[in-house]
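K.L.:
give me a model of this one.
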Amino acid sequence: MFKSADPGSAGTAHPPAARARRPARPGFFRDRSGLAAVEMALVLPVFLMIIFGIVEFGRALKTWNEVDHALGRAVRLINLDAKTTPQQIVTAMEAYLDDINTESLSVVATPTNISGTDYIKISVGFPFELILPFSSISTVNINVDRIAPILSATK
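P.N.:
From the prediction side, this is the model:
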């Protein structure tokens, strides 16, 4: 048996491990009030960043689709008239794009020949403004490319 060093408790046995297991504040670790608030404070910022990222990706995809569709319509103009200039392509695309700031569109038309067939490669680039909070990235450049055969009435 263990003897206590305290002279007032002569003869009582207390193992040292029993005293070490007793917490200083008995209800502190069992109290669960506020646990949901702490969990939400840890998880909510990550969850919101994921949601905002999904929304931004959707906006960028919608913008890319609109520019791709406008570029397809511009390619139809080239198919109707093989002498269409890049400036006419830009003007046509600006007419098709309502929701996009067309002042910063850059259009490059490069004629190429693949296996004896004349093609034109049109590349359209534009900056996309992100509205993602707490992000160091504010602008992403989006590029849309299209290779189209040059059709003419004489061939």
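K.L.:
from now on I want contacts and neighbour counts done on CA atoms only, so please keep to that.
P.N.:
Fine.
K.L.:
residue ranges of the helices in the protein, please?
P.N.:
Taking DSSP state H as the criterion, the chain carries its helices at 16-21, 35-80, 86-96.
K.L.:
could I get those helices in a markdown table, plus columns for distance to Ser135?
P.N.:
Below are those laid out as a markdown table (distance: least, C-alpha to C-alpha, whole Å):
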| stretch | distance to Ser135 |
| --- | --- |
| helix 16-21 | 47 |
| helix 35-80 | 10 |
| helix 86-96 | 30 |
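K.L.:
structure for this one too, so we can compare:
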Amino acid sequence: MSRSERGFAAVETALLLPVFILLFMGVIDFGRLFWTQNTVTAAAEEGARMAVLTDTSDDEVMQTVKDYLKNGGIEEPPTIEIGARVPDQPVSVKVSVGFSFMTLLHSLTSLVDIDRVTSTAVMVHER
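P.N.:
Predicted structure coming up:
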């Protein structure tokens, strides 16, 4: 390899490495977003399972959701809304947590407008 070829390789690396790093960090951030959405959805479903039982209180449902989120690695305090618990009627559990991108995508959040991850689960309340 001649000296000029080595120089071209260094220039190509200098030009492409930041692009590859940004792409890699974007993949990591969107992976975190999908992981958070999956965990929040599962926590809402678990809360709805608890909410349809007749012998559980709203506080127990909320604690179940918080425990599920904590076990899933989400430390952000959630917002939990539990619908009316009327026999033979659907009950909903809505869970929402804050989310922010960690990389340079953080500056682009105005484009994607993602600051909270929310999920709602609905099940029919038992008698």
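K.L.:
ok, back up a step: I'd like to know which of the helices of the first structure is closest to Val108 of the first structure.
P.N.:
Ranking the helices of the first structure by their distance to Val108 of the first structure (criterion: C-alpha to C-alpha) puts helix 86-96 first, at 6.8 Å.
K.L.:
can you check what angle separates the closest one from helix 35-80?
P.N.:
Taking axes from the mean of the first three to the mean of the last three C-alpha atoms, to 10 degrees, one finds helix 86-96 of the first structure and helix 35-80 inclined to each other by 130 degrees.
K.L.:
ok, residues contacting helix 86-96 of the first structure?
P.N.:
Val67, Ala70, Leu71, Arg73, Ala74, Leu77, Thr102, Leu105, Val107, Val108, Ala109 (C-alpha atoms under 8 Å, 6 or more residues apart in numbering).
K.L.:
show the contacting residues for the most centrally placed residue in the second structure.
P.N.:
Ranked by distance to the mean C-alpha position of the second structure (C-alpha atoms, centre = their mean), the top residue is Thr36 at 2.1 Å. The neighbours of Thr36 of the second structure, taking C-alpha under 8 Å, 6+ apart as the test, are Ile74, Val117.
K.L.:
so which of the helices of the first structure comes closest to Lys121 of the first structure?
P.N.:
helix 35-80 (9.8 Å).
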